[in-house]
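S.K.: Structure here, sequence nowhere to be found:
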């Protein structure tokens, strides 16, 4: 299930472009304007609920930090658990970590080792606001699988279609973007 063009355009118009942020040449997609527009946020979250209600998910995993906003709300709407995937050093219990490449260096994300131990055969949706080069999402999907769950799909509010992140992530799981940006 995907959104119709009218609804996609409404969501796109609700997202503010910030030119030259965080550095010259980059157009930052600011989702705070979507979040504070009750109609746009409701449209988005109801769409995600309709899309995923038949997936028999046990958990939603959100990537630090904007994935928490969408993931926790969707988990509540679907009646499933929420699991945060955080930057290294932010989780208080025993963790499993995964490094990924950045433009200039590496970063690392972590998940609790027992994040999905409360159910058998956990089925997890990974969610975040944006996929660009896909390094963080690829690492997060790997973490879900490493701790014994199945990452059944990765969902992003926006996908930068001109970058290779989605195709790389498809090596691990299905990928859905609500809005594609060329």
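M.R.: Done, it's in. Since this is a predicted model, take the numbers as computed values, not measurements.

S.K.: CA only for contacts and neighbour counts going forward, please
M.R.: Noted.

S.K.: what does the regular element (helix or strand) spanning residue 157 contact?
M.R.: Element membership of residue 157 [criterion: DSSP states H and E] is strand 150-160. If you take Cα atoms under 8 Å, 6 or more residues apart in numbering as the criterion, strand 150-160 is touched by 121-132, 137, 141, 144-145, 166, 173-182.

S.K.: Pull out the buried positions in the helix or strand just after it.
M.R.: Counting by DSSP H and E, the next helix or strand C-terminal to strand 150-160 is helix 165-169. Neighbour counts over helix 165-169 (16 or more other Cα atoms under 10 Å) mark 165, 166, 169 as buried.

S.K.: Now distance to residue 91 too, for these, in a markdown table please.
M.R.: Formatted as a markdown table, those follow (distance: Cα to Cα, whole Å):
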| residue | distance to residue 91 |
| --- | --- |
| 165 | 26 |
| 166 | 27 |
| 169 | 24 |
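
S.K.: Below is structure B, check it against A:
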């Protein structure tokens, strides 16, 4: 394990039985509260953004906003929020996706991405991959190309990586930490 991985792991708190019994929630708020750890995370993700040739960073609501915006600034790139449906004013592009019990929809402003953009998707956790998959489909529908996906932590036992690989079209999936 690298020094940065040890630092990041030491600042992630396990919360048992949240949000429901049997689930161990990975709480990143202690990491965000530590300027050394948050800075190291931002730097590591900014390097990935630069290495992938990204021109924009997309952050997934809500913790992807917290991570993606400083990454975009550090890497000298634009930041595009991917919001839940109905949260953005003006013309939007939407992408529906299935959840375990129902469905949801995410949106971006219609004019935020175009054919010259290479987009890095940033989020805190890759779990089942549903939201990330929908964001990749939305990026493609906007006419942009995927530069990759970068997450703080991948929950390997939920197999989200397998769900995303067909949508990545060969672009990399980076997880700074993998659990399970």
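M.R.: Perfect, thanks for sending it. This one's a predicted model, so the numbers in the text were calculated from it and none came from an experiment.

S.K.: Just the buried ones from the contacts of strand 150-160 of structure 1?
M.R.: Buried among the contacts of strand 150-160 of structure 1 by 16+ other Cα under 10 Å: 122-132, 137, 141, 144-145, 166, 173, 175-180.

S.K.: Not including adjacent chain positions, what is the nearest residue to the spatially most central residue of structure 2?
M.R.: The centroid of structure 2 falls nearest to residue 123 when counting by Cα atoms, centre = their mean (2.0 Å). Distance criterion Cα to Cα, 6 or more residues apart in numbering; nearest residue to residue 123 of structure 2, sequence neighbours excluded, is residue 64 at 4.0 Å.

S.K.: And what about the alignment partner in structure 1 of that neighbour, helix, strand or coil?
M.R.: Under the alignment (TM-score structural alignment), residue 64 of structure 2 pairs with residue 67 of structure 1. Taking DSSP: H, G, I helix; E, B strand; the rest coil as the rule, one finds residue 67 of structure 1 in the helix state.

S.K.: Please name the residues that touch residue 67 of structure 1.
M.R.: 61, 127, 128, 129 are the contacts of residue 67 of structure 1 under Cα under 8 Å, 6+ apart.

S.K.: can you tell me the helix or strand for the residue nearest to the centre of structure 2?
M.R.: strand 118-126.

S.K.: ok, so what distance separates residue 81 of structure 1 from residue 182 of structure 1?
M.R.: For residue 81 of structure 1, the distance to residue 182 of structure 1 equals 33 Å [Cα to Cα, to the nearest Å].

S.K.: Read off where stretch 160-169 of structure 1 ends up in structure 2.
M.R.: Per the alignment by TM-score structural alignment, stretch 160-169 of structure 1 matches residues 155-164 in structure 2.

S.K.: Pull up the distance across the matching stretch, start to finish.
M.R.: The first and final residues of stretch 155-164 of structure 2 sit 13 Å from each other (Cα to Cα).

S.K.: and what of stretch 117-136 of structure 2?
M.R.: Note: stretch 117-136 of structure 2 ends 13 Å apart using Cα to Cα.

S.K.: Over in structure 1, find the residue span it aligns onto.
M.R.: Stretch 117-136 of structure 2 covers residues 122-141 of structure 1 once aligned (TM-score structural alignment).

S.K.: Three-state assignment for residue 98 of structure 2, please.
M.R.: When the rule is three-state DSSP, residue 98 of structure 2 gets the label strand.

S.K.: got a list of what it touches?
M.R.: Taking Cα under 8 Å, 6+ apart as the test, what residue 98 of structure 2 contacts is 104, 130.

S.K.: Map it onto structure 1.
M.R.: Residue 98 of structure 2 maps onto residue 101 in structure 1, by TM-score structural alignment.

S.K.: where along structure 2 do the helices fall?
M.R.: Using DSSP state H, the helices of structure 2 run over 3-10, 29-33, 35-51, 63-75, 130-141, 160-168.

S.K.: Mind reading off the mean deviation between the shortest one and structure 1?
M.R.: Right, helix 29-33 of structure 2. Helix 29-33 of structure 2 differs from its equivalent in structure 1 by a mean of 0.4 Å after superposition (mean Cα distance after the TM-score superposition for structure 1).

S.K.: what range in structure 1 matches that helix?
M.R.: Under TM-score structural alignment, the match for helix 29-33 of structure 2 in structure 1 covers residues 32-36.

S.K.: how far out from the middle of the chain is that stretch?
M.R.: Offset of stretch 32-36 of structure 1 from its chain centre (Cα atoms, centre = their mean, to the nearest Å): 17 Å.

S.K.: What are the buried residues along that stretch?
M.R.: Here stretch 32-36 of structure 1 shows 33, 34, 35 as buried, counting by 16+ other Cα under 10 Å.

S.K.: Nearest residue to the second one in space, ignoring adjacent ones along the chain?
M.R.: Looking back up the chat, that one is residue 34 of structure 1. Distance criterion Cα to Cα, 6+ apart; nearest residue to residue 34 of structure 1, sequence neighbours excluded, is residue 14 at 4.9 Å.
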